[in-house]
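> sequence unknown, structure follows:
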């Protein structure tokens, strides 16, 4: 039965790979070093919220056989509301993903530096990562990408879980941090960061589009559900393993996961560097592929293009996102204003999308007998409230009022 479940894993693994990127790894590392095991509950909460929202998005994709933007465009009848929402979505996804793509490629570069050092070809690492991502996207079909991602996420999971086990963490402290929510002094922004790097708006669009690529029948909705639960649970396990490793490690402060690996080296030798390096490389590559892919799906829906992955306009969009990621990193450009715009746009986009998602998934004209149950709606409204809180805090933080 377990083998059959893993055979059905599909789009969910790309969603998991998308949120377990260098940003999530760094935030989990910092949370562990600064606050120990006390914030594991926040990671668990964000994983559960992600499962609920992504299951809705995947269900909409399969039942409607349309991307999320297409469904929104069809259902919003007031022109100015439709154009405003589409504008927010397009701006947040295209500009935001282009800005954060530099971080994804940068994370993979750190992994290469940990494995092969900073000499020789080190200055070309961003180009190597970018070129590899380009080739995978250009020549691979969805089914090929799915298999590659299952492998990469598996490698990433093994590396970080083994690292966590090597530190011999306190089981009682892990249980306490998981089931007894605590909020140490100055930890609120860290909680917001942990949730914000896991519940990612662009993954909702990516999941709906990929789900309809894989599944054509409503009879396969059970497979969609299990795919989402298993994949995101595995991604969450990786996040929690990183936080546990950082908590148990004898470190004062770090800026990224490779700093943590260096701190663990006296205890575990070079194996710490290699495990972290391979894990970070896998995380960076997977996120470097999913961010451009999501941007292309969104643009394709917004402009009404043929949404096939072989479409030239589709390829142009993900190529531009990938190019700007490599460009920002290769020339040491820090796109602060663009990133700040992305943070504001994503802060607005998450609650907007959560509300729209709940609205669509309750419309009988779209979902038929597959609309939300009462329990799903209650959980959905709780997530919407939290998304509004999270988005408000993110915006206030960027403009300097929090």
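Alright, I've got the coordinates. Not measured: the values here are computed from a predicted model. Residues are numbered from 1 along each chain as shown.

> C-alpha only now, for contacts and for neighbours.
Fine.

> what about residue 256, neighbour count?
When neighbours are counted by other CA atoms under 10 Å, residue 256 registers 18.

> in contact with it, which residues?
Contacts of residue 256 were listed using CA atoms under 8 Å, 6 or more residues apart in numbering, and they are 25, 26, 29, 30.

> which ones are touching the last one?
It stands for residue 30. With contact set as CA under 8 Å, 6+ apart, residue 30 has these partners: 243, 246, 253, 254, 255, 256.

> nearest to residue 329, of those residues?
For the contacts of residue 30, the residue nearest residue 329 by CA to CA is residue 256; the value is 16.3 Å.

> can you tell me how far the closest one is from residue 280?
Remark: distance between residue 256 and residue 280 (CA to CA, to the nearest Å) = 10 Å.

> for residue 35, same thing?
Relative to residue 280, and taking CA to CA, residue 35 is found at 22 Å.

> comparing these two, which residue is more hemmed in?
Comparing residue 35 with residue 280 by other CA under 10 Å, the one with more neighbours is residue 280, at 31 against 20.

> only the buried residues of the longest helix along the chain, if you could.
Longest helix in the chain by number of residues (criterion: DSSP state H): helix 79-116. With burial defined by 16 or more other CA atoms under 10 Å, the residues of helix 79-116 counted as buried are 85-86, 89-115.

> which helices and strands sit right next to that helix?
With contacts defined as 3 or more CA pairs under 8 Å, 6 or more residues apart in numbering; DSSP states H and E, the secondary structure elements packing on helix 79-116 are helix 22-35, helix 68-75, helix 125-139, helix 257-268, helix 270-303, helix 312-330, helix 336-361.

> any idea how far the longest one is from the chain center?
Its chain's C-alpha centre lies 9 Å from the corresponding centre of helix 270-303 when counted by CA atoms, centre = their mean, to the nearest Å.

> now swap in stretch 30-40 and tell me
Distance of stretch 30-40 from the chain centroid (CA atoms, centre = their mean) equals 20 Å.

> so how many other residues sit close to residue 304?
Neighbouring residues of residue 304 were enumerated by other CA under 10 Å; the total is 11.

> which element is residue 6 on?
helix 2-7 (DSSP states H and E).

> after that helix comes which helix or strand?
Once the chain leaves helix 2-7, the next helix or strand it forms, by DSSP H and E, is helix 11-19.

> check which helices and strands that following helix sits against.
Packing partners of helix 11-19 (3+ CA pairs under 8 Å, 6+ apart): helix 142-166, helix 201-214, helix 221-248, helix 270-303.

> okay, now the one to match up with it:
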């Protein structure tokens, strides 16, 4: 290894890089939540490898949007809700945060249900396990500081990666001769555009923007309290690398989920994922006797990471926007997710799972307010200082915004 390569490697693994690691990676792993897992699996069952091209392309908007969220946090050392409230008023901050709170109530339900289904595969009834998961979830987010909650989630993110890789290993790769192995499928039909929009909706969710904006600032603030200070430009470079690596990994995980469920009978129907017995019966002949358990571990890990990350991001966003005292955050955590727990226990799981793809498309529209706000803040030199968006970066961001929103519009238009 030459001297230049060795120097670059040392910088990539430097102490400040390792100390800052966490927020961008976790929010990307939370992007591969239970709803994304199911959406990617249904895409594979319906279109085979057909949307692999899309998932790879989506690395770009995912990186661009989350990079700006992290940049704002580094420039201000504050969460997005607080920045909006202090500079644009409480009403604007509420308009930006409330759609996230509404969507998160539905998302909680899917995450709890995903975890419950994974546990049912292992023989544990969700009627008993979901209340336990809820208590664990609340204890983590209310009793631990962010840095303490981050560590176990990093370990769980590795379990998620291993489980997805194992799922594909047991499933195997489709032969090139198969009509389902085409990774560049273009099919101008309503069903195709619907799945395309659902996968776009799975890429960026409102809570992700709030989480990375708040968690990055908290991380830097905690570091400064123990005497570790990193210059803004250096912090941005580290955050960008972590965000890019996380964006690539999470989209590759979506690809793996799509490939693992290609050709699985009945998986194109949402209700398939609500019946653990059916999952086992269909997966075993194709992917082996361990496949249901591997799927169960994967969806439990995906759901749990998302559960904690959504809870933190959503509560931070709401509390910052409404100027709620940090001492009262616990109330937001409890009240926001409790309805989802009740709904999962009393509503037929098939009914909730059937909403997944529609929710993913709806999420795209809820991105409008926070994404516009990111752009407004990012170009405001008084707020951003030397980290203000350049014209080139601003143009790229707006192009990604139009791309994301237009897919949902096309999906709705073609479905009417």
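Done, it's in. Keep in mind it's a predicted model, so treat the numbers as computed, not measured.

> I'd like the contacts of residue 256 of structure 1 as TSV, with distance to residue 185 of structure 1 appended.
Shown next, in TSV, are the contacts of residue 256 of structure 1 (distance: CA to CA, whole Å):
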residue	distance to residue 185 of structure 1
25	22
26	20
29	18
30	15
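
> from those residues, pick the one nearest residue 217 of structure 1.
Using CA to CA, residue 25 is the member of these that sits closest to residue 217 of structure 1, with 36.0 Å.

> what number of residues lie near whatever residue of structure 2 lines up with the closest one?
In structure 2, the residue paired with residue 25 of structure 1 is residue 37, using TM-score structural alignment. Neighbours of residue 37 of structure 2 under the rule other CA under 10 Å: 26.

> apart from its neighbours in sequence, what residue is nearest residue 37 of structure 2?
Computed as CA to CA, 6 or more residues apart in numbering, the closest residue to residue 37 of structure 2 that is not its neighbour in sequence is residue 257, at 6.5 Å.

> tell me the contacts of the match of residue 25 of structure 1?
Taking CA under 8 Å, 6+ apart, one finds 254, 257, 299, 302 in contact with residue 37 of structure 2.

> apart from its neighbours in sequence, what residue is nearest the first one?
Counting by CA to CA, 6+ apart, residue 254 of structure 2 lies nearest to residue 40, which is 5.9 Å off, once chain neighbours are set aside.

> the one you found reaches residue 253, doesn't it?
No - counting by CA atoms under 8 Å, residue 40 of structure 2 sits too far from residue 253 to count as a contact (9.3 Å).

> hang on, residue 273 of structure 2 packs against residue 265?
No - Residue 273 of structure 2 lies out of contact with residue 265 (CA under 8 Å); the separation is 11.8 Å.

> which of the two has more neighbours?
Under the neighbour definition other CA under 10 Å, residue 273 of structure 2 and residue 265 were set side by side, and residue 273 has more, 24 against 15.

> so how far is residue 292 of structure 2 from the more buried one?
Using CA to CA, we find residue 273 of structure 2 at a distance of 11 Å from residue 292 of structure 2.

> now swap in residue 113 of structure 2 and tell me
16 Å.

> please apply the same query to residue 64 of structure 2.
Distance check for residue 64 of structure 2 against residue 292 of structure 2: by CA to CA, it reads 36 Å.

> between the two, who's got more neighbours?
Between residue 64 of structure 2 and residue 292, counted using other CA under 10 Å, the more crowded position is residue 292 (24 against 21).

> which residue lines up with the more buried one in structure 1?
Counting by TM-score structural alignment, residue 292 of structure 2 lines up with residue 273 in structure 1.

> wouldn't its match be in contact with residue 263 here?
No - between residue 273 of structure 1 and residue 263 there is no contact under CA under 8 Å: 9.4 Å.

> ok so, going back, residues contacting the match of residue 292 of structure 2?
By CA under 8 Å, 6+ apart, the contact list for residue 273 of structure 1 reads 114, 115, 258, 261, 262, 265.

> one more time with 6 Å, if that's ok
Going by CA atoms under 6 Å, 6 or more residues apart in numbering, residue 273 of structure 1 touches residue 261.

> again, but for residue 350 of structure 1
By CA under 6 Å, 6+ apart, the residues touching residue 350 of structure 1 are residue 201.

> and residue 327 of structure 2, how many neighbours does it have?
Using other CA under 10 Å as the criterion, residue 327 of structure 2 is surrounded by 8 other residues.

> how much space separates the counterpart of it in structure 1 from residue 94 of structure 1?
Correspondence of residue 327 of structure 2 to structure 1, assessed by TM-score structural alignment: residue 312. For residue 312 of structure 1, the distance to residue 94 of structure 1 (CA to CA) stands at 17 Å.

> with residue 179 of structure 1 instead?
In this structure, residue 179 of structure 1 and residue 94 of structure 1 are 38 Å apart, going by CA to CA.

> circling back to that earlier point, in JSON lines, list the helices and strands packed on helix 79-116 of structure 1 along with distance to residue 208 of structure 1.
Shown next, in JSON lines, are these (distance: least, CA to CA, whole Å):
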{"stretch": "helix 22-35", "distance to residue 208 of structure 1": "22"}
{"stretch": "helix 68-75", "distance to residue 208 of structure 1": "6"}
{"stretch": "helix 125-139", "distance to residue 208 of structure 1": "19"}
{"stretch": "helix 257-268", "distance to residue 208 of structure 1": "31"}
{"stretch": "helix 270-303", "distance to residue 208 of structure 1": "10"}
{"stretch": "helix 312-330", "distance to residue 208 of structure 1": "16"}
{"stretch": "helix 336-361", "distance to residue 208 of structure 1": "11"}
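
> okay, which residue is most central for structure 2?
Nearest to the centroid of the C-alpha atoms of structure 2, with distances taken as CA atoms, centre = their mean, sits residue 31, at 1.5 Å.

> for the counterpart of residue 66 of structure 2 in structure 1, what are its contacts?
Correspondence of residue 66 of structure 2 to structure 1, assessed by TM-score structural alignment: residue 54. Shown here is residue 54 of structure 1, whose contacts under the criterion CA under 6 Å, 6+ apart are residue 204.

> which SS class is residue 54 of structure 1?
helix (DSSP: H, G, I helix; E, B strand; the rest coil).

> now it: how far from residue 229 of structure 1?
9 Å.

> hmm, back to that, ok, now how distant is the residue nearest to residue 254 of structure 2 from residue 51 of structure 2?
Note on residue 40 of structure 2: its distance to residue 51 of structure 2, by CA to CA, is 9 Å.

> now swap in residue 112 of structure 2 and tell me
Residue 112 of structure 2 is 27 Å from residue 51 of structure 2, by CA to CA.

> same check, this time on residue 35 of structure 2
As for residue 35 of structure 2, its distance to residue 51 of structure 2 is 17 Å (criterion: CA to CA).
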